[in-house]
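Visitor: Below are the sequence and a predicted model; questions follow.
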Amino acid sequence: MIATETTAVRAARTTGAASMPDASTEAATSTATDASTGRIPSSFAGPLAELADAGLEIPVLGGATVRHVNLDVAASAPALSSVAAHVARLLPYYSSVHRGSGYPSQATTALVEDARVAVARHLGARDGDLVVFTRNTTEALNLLATAVPGETVVLDIEHHANLLPWRDRRVVVARPSIAETLAALEAELAARPAALLSVTGASNVTGEVLPIAELARIAHAHGARIAVDAAQLLPHRRVDLAASDLDYVAFSGHKAYAPFGSGALVGRADWLDAATPFLAGGGAVEHVGLDDVSWKTGADRHEAGTPNVVGVAALARALAELERLGDAEREAHEAQLTARLHDGLDALPGVRVIRGFDDAHDRLAIATIELEHGSVGLVAAALGAEHGISVRAGRFCAHPFFDRISTRSNGLRASLGAGSSVDDVDRFLEALAKLVADGPAFEYSRTPGGWCPVTDDRPWPVID
């Protein structure tokens, strides 16, 4: 695991500058666990973590106000309250990074480099692995795509972020079961070698979790490396490069309760050190002449320009808070909500839950449905406008997968997380049942931007 410090980090820690914005002594919201199992008791029904949008009251059509229910966490999760507070504390010290001689600059540099160490530790990085900060998973995978010295094999279930970047790619269509899909991937790699196998850790459409350690074994057995798109998986489950023998992991802060615009690519250095710098500019160079340039190696090579200091610090703090909540506690909390959500949906007439594999027993707190009759876009609009419940309708940037497993043109996705509760699930199921049975209570029109109320009397917030 990476455990190095820059001179600026050591200097700032010595003076105490790096610790000023730190919130390591804060207690995150938690729940007592069963001593025998380490899991949350089955009676637990509330949120596991406090989010910045907790208790948010929003207007609905007709003049009423209700508590907002956020079931669009898979797209972007709200900030953890502790992350928002951490950002507020660091802003007075925000300054230039690297080479700045001032106290705030050294403190800011320490925050960024400490965050790099923290991300490496959380992801189980090996000695020599790089942590390259990016905007999000999409940018991280696009960066990796510039470095792959050969073909990449992917599944058709991938988010567009893990389907489109690869310059030379082969797509394997997933089979009805995970077991058959693993066999198909192994046969593909055995028949025709590839440099990289890049797979999602969990589907953003169905929430089904793939066995990434087994996928790593298959890739390595046939001379390929493996990259995991952990955008959906990491906010729900611990991802460990060394333990699962992964070569690269890409993820986004905005899905992991740190929506401040940062993500990361973590993994082996050699391909990245040999690749053309992802961005050409200051910070990525050793020397620049009018006719020549000498590029750095390591993370600096691909991080030209001023980094997103706030996003990087928020990302590291969010990962620390997820650790504080506990892996077993998070998994148990979401398992309870997932079971309640799927049981409720399976009992609703005219509603079908979309699944990709018939043997997927492990899934995140995500459910995508299609309707026997009616428009999921209209239902999603009415859930938000009439019931204060945020969901998502569409094909979720996974068009090939969705088109293969669904009988409709669009689906409706509900997704939960550490801030969700049983009451959130029940409100959604009750509102969905009413809309499916009776339709919306107000009139809507279909516009280029989607379904909208014909008359919208909701006041919009003034955010100064």
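Guide: It's in. Residues are numbered from 1 along each chain as shown.

Visitor: make it CA atoms for all contacts and neighbour counts henceforth
Guide: Fine.

Visitor: measure Trp295 to Glu443 for me?
Guide: Trp295 sits 60 Å away from Glu443, taking C-alpha to C-alpha, to the nearest Å as the criterion.

Visitor: Tell me which of the two has more neighbours.
Guide: Trp295 (20 against 13; other C-alpha atoms under 10 Å).

Visitor: Would you confirm that that one contacts Gly283?
Guide: No: in this structure Trp295 lies outside contact range of Gly283 using C-alpha atoms under 8 Å: 9.3 Å.

Visitor: Overlap in contacts, those two.
Guide: Contact criterion C-alpha atoms under 8 Å, 6 or more residues apart in numbering; residues shared by Trp295 and Gly283: Arg301.

Visitor: Tell me where the chain has helices.
Guide: Remark: helices assigned in the chain by DSSP state H are 7-15, 81-90, 103-122, 137-145, 178-191, 212-221, 241-244, 269-274, 309-325, 327-346, 376-387, 399-405, 422-438.

Visitor: In TSV: those helices, plus mean neighbour count and distance to Asp464.
Guide: Shown next, in TSV, are these (neighbours: other C-alpha atoms under 10 Å; distance: least, C-alpha to C-alpha, whole Å):
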stretch	mean neighbour count	distance to Asp464
helix 7-15	17	34
helix 81-90	20	17
helix 103-122	23	27
helix 137-145	23	30
helix 178-191	16	50
helix 212-221	19	45
helix 241-244	17	43
helix 269-274	17	42
helix 309-325	23	20
helix 327-346	19	35
helix 376-387	23	24
helix 399-405	18	38
helix 422-438	17	29
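
Visitor: next up, a second structure to put side by side with the first:
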Amino acid sequence: MPTAVLDRPVAPAGESPLLPLVGADTTVPLVTGASVRYADLDSAASTRALAAVADRVAEVLPLYASVHRGAGYLSQVSTALYESAREAVAGFVGARADDVCVLTRNTTDALNLLAGAVPAGASVLVLDGEHHADLLPWQRRGPATVLPVRATVTATLRALADALSRGRYALLAVTGASNVTGEALPLAEVVALAHAAGTRVAVDGAQLVPHRRFSLAATAADWVAFSGHKLYAPFGAGALVGRRDWLDAAPAHLAGGGAVTEVAVDDVVWAPAPHRHEGGSPNVLGAVALAEACAALAALPAGALERHERALRARLVDGLAALPGVRVLRIWADSAEPTGVVSFTVDGADPGLVAAFLSAEHGIGVRDGRFCAHPLLARLGVPEGALRASVGVGTTAADVDRLLAALAAHLATGPQVAYARRDGRWQPADDPRPLAGPSAPARAAACGGPR
């Protein structure tokens, strides 16, 4: 009988990167003169590119040409790449057969597009815990009702049901996962409440789609918007996927070539969606990159992404809880499992100064401030801002441990160099690190040195 081959032991979740990223081993200089591997704990803001995405872009770049109207062979190839990318992106979020996928720049672009498609005079309902990208378009469009979140998920759902029963809203805009805490309302339940009141639902999926499997068909949501730069495809593309009717009837998001079928001096016949809202030359490489990222995440074993982030989030939250004076922010006491986004405060410490210390003295990247969610930060009692660490497919337990050790050092001894505010940001008072890439020192020397 053949000798049995034992399976290789599987590393515990979070110990190794889930997928390889471009630049995962990049080293950065410290103010001390040393260099360390960069610990990127700011994926909620923007992610690095998956290695597979960069490889795919390099493969497609020699084939790039104009799309949709070119007779040349490469133009036909580029058109096929662009339209197949559209299909892949729609499939990744469980689009229904009659849904449409408009390729945009990012989530902000997608939600502004949708805001322009809501029928004139119709009211929109939105919660005050949203990212500005899912708050400002509705406020500017008007009329919009901003509903305060409550202390628990249960109470928030009750308030939402009450608001929907008392008002006539065409649309409810809701986040799929908070960019501040990673928490979310149960989407299927939210959609059911809204649809029972005759209200459609748009999901801000920027912090959801990269971290959890999502399906328009399964949740019955009407639209979802998301960004490639948060989905390991930072090549300038995003998407709005969902119902066609409002998009076919809306004014073109950007008037120009490609959005029309016929133009006369005194008349225009606009194309139906998606092309109606994709005026100008489209971002073919961005679309291809986004589709490749979607394919890579979809190919992960079921539950692998959730296990990876769950392990890292638990390690981070437990470690922060053990540090004196550190408070982890939460919106709801009864929320279900959040994504890998954790915001926190350090008693008596300016968040911007702590973030500068982590970068300059430890080579760790986190976010500080109010995270484009000013009303939510005020509601959480930290209108001045907080710190945010976020994990993704390239994050490891070692990255989390480095952050916890650096925070412990800050609490024990404080910064080891002087810091000063410059243009509203904390920086080392005497910072020798180049900030414009590897060639910066040479350019500075040629210009007579830094000034």
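Guide: Thanks, I have it. Keep in mind that this is a model prediction, so the values were computed, not measured.

Visitor: thinking again about what came up before, with distance to Ala250 of the first structure added, can I get the helices of the first structure in TSV?
Guide: Output for the helices of the first structure, formatted as TSV (distance: least, C-alpha to C-alpha, whole Å):
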stretch	distance to Ala250 of the first structure
helix 7-15	25
helix 81-90	21
helix 103-122	12
helix 137-145	5
helix 178-191	21
helix 212-221	13
helix 241-244	11
helix 269-274	14
helix 309-325	13
helix 327-346	20
helix 376-387	30
helix 399-405	20
helix 422-438	30
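
Visitor: Ala194 of the second structure corresponds to which position in the first structure?
Guide: For Ala194 of the second structure, the equivalent position in the first structure is taken to be Ala219, counting by TM-score structural alignment.

Visitor: no, scratch that, I was asking about Thr154 of the second structure
Guide: So, by TM-score structural alignment, Thr154 of the second structure is matched to Ala179.

Visitor: Tell me which residue of the second structure lines up with Leu90 of the first structure.
Guide: Leu90 of the first structure maps onto Val60 in the second structure, by TM-score structural alignment.

Visitor: so what's that match up against?
Guide: Leu285.

Visitor: With Leu412 of the first structure instead?
Guide: Residues near Leu412 of the first structure by C-alpha under 8 Å, 6+ apart: Thr368, Ile369, Glu370, Val376, Gly377, Ala380, Val391, Arg392, Ala393, Gly394.

Visitor: and which of those residues is nearest Ala418 of the first structure?
Guide: Taking C-alpha to C-alpha as the measure, Ala418 of the first structure lies nearest Val391 of the contacts of Leu412 of the first structure, at 16.3 Å.

Visitor: Make sure the closest one is actually in contact with Ala382.
Guide: No: when contacts are counted by C-alpha under 8 Å, Val391 of the first structure is not listed as touching Ala382 (10.2 Å).

Visitor: Who are the contact partners of the alignment partner in the second structure of Asn204 of the first structure?
Guide: Applying TM-score structural alignment, one finds that Asn204 of the first structure aligns to Asn179 in the second structure. By C-alpha under 8 Å, 6+ apart, the contact list for Asn179 of the second structure reads Ala44, His131, Gln207, Val341, Phe371.

Visitor: Switch those residues over to JSON lines; also include neighbour count and distance to Ser66 of the second structure.
Guide: Below are these laid out as JSON lines (neighbours: other C-alpha atoms under 10 Å; distance: C-alpha to C-alpha, whole Å):
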{"residue": "Ala44", "neighbour count": "27", "distance to Ser66 of the second structure": "33"}
{"residue": "His131", "neighbour count": "24", "distance to Ser66 of the second structure": "35"}
{"residue": "Gln207", "neighbour count": "27", "distance to Ser66 of the second structure": "32"}
{"residue": "Val341", "neighbour count": "25", "distance to Ser66 of the second structure": "39"}
{"residue": "Phe371", "neighbour count": "20", "distance to Ser66 of the second structure": "37"}
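
Visitor: could those be laid out in CSV, adding distance to Asp430 of the second structure?
Guide: Formatted as CSV, the contacts of Asn179 of the second structure follow (distance: C-alpha to C-alpha, whole Å):
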residue, distance to Asp430 of the second structure
Ala44, 29
His131, 35
Gln207, 36
Val341, 32
Phe371, 27
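
Visitor: Same check for those, but in the first structure.
Guide: Compared against the first structure with both residues aligned by TM-score structural alignment, their matches' C-alpha atoms under 8 Å, the contacts of Asn179 of the second structure retain Ala44, His131, Gln207, Val341, Phe371.

Visitor: Which of the residues you listed sits closest to Leu171 of the second structure?
Guide: Closest approach to Leu171 of the second structure among these (C-alpha to C-alpha): His131, at 16.9 Å.

Visitor: Just give me the closest of the kept ones among the contacts of Asn179 of the second structure to Ala250 of the second structure.
Guide: Of these, the one sitting nearest to Ala250 of the second structure (C-alpha to C-alpha) turns out to be His131, at 24.3 Å.

Visitor: so who does the nearest residue to Arg167 of the first structure once chain neighbours are set aside touch?
Guide: Closest residue to Arg167 of the first structure apart from its sequence neighbours, by C-alpha to C-alpha, 6 or more residues apart in numbering: Ala145 at 6.9 Å. Applying C-alpha under 8 Å, 6+ apart, we find Ala145 of the first structure in contact with Pro165, Trp166, Arg167.

Visitor: Over to Gly253 of the first structure?
Guide: Here Gly253 of the first structure is in contact with Asn136, Pro259, Phe260, Gly261, Ser262, Gly263, Gly311, Ala314, Leu315, Ala318 (C-alpha under 8 Å, 6+ apart).

Visitor: Surely Ala8 of the first structure is in contact with Thr109?
Guide: Yes: with contact defined as C-alpha under 8 Å, Ala8 of the first structure reaches Thr109; the gap is 6.4 Å.

Visitor: and for the two, which residues touch both?
Guide: In contact with both Ala8 of the first structure and Thr109: His98, using C-alpha under 8 Å, 6+ apart.

Visitor: corresponding residue for Pro438 of the second structure in the first structure?
Guide: So, by TM-score structural alignment, Pro438 of the second structure is matched to Val462.

Visitor: to the chain's geometric centre, what's the distance from stretch 69-85 of the first structure?
Guide: 11 Å (C-alpha atoms, centre = their mean, to the nearest Å).

Visitor: which residue packs closest to Ala225 of the second structure, ignoring adjacent ones?
Guide: That would be Leu240: by C-alpha to C-alpha, 6+ apart, it lies 4.5 Å from Ala225 of the second structure.

Visitor: Residue in the first structure paired with the one you found?
Guide: Match for Leu240 of the second structure (TM-score structural alignment): Leu265.

Visitor: quick one, what contacts its match?
Guide: 130-134, 137, 140-141, 144, 248-251.
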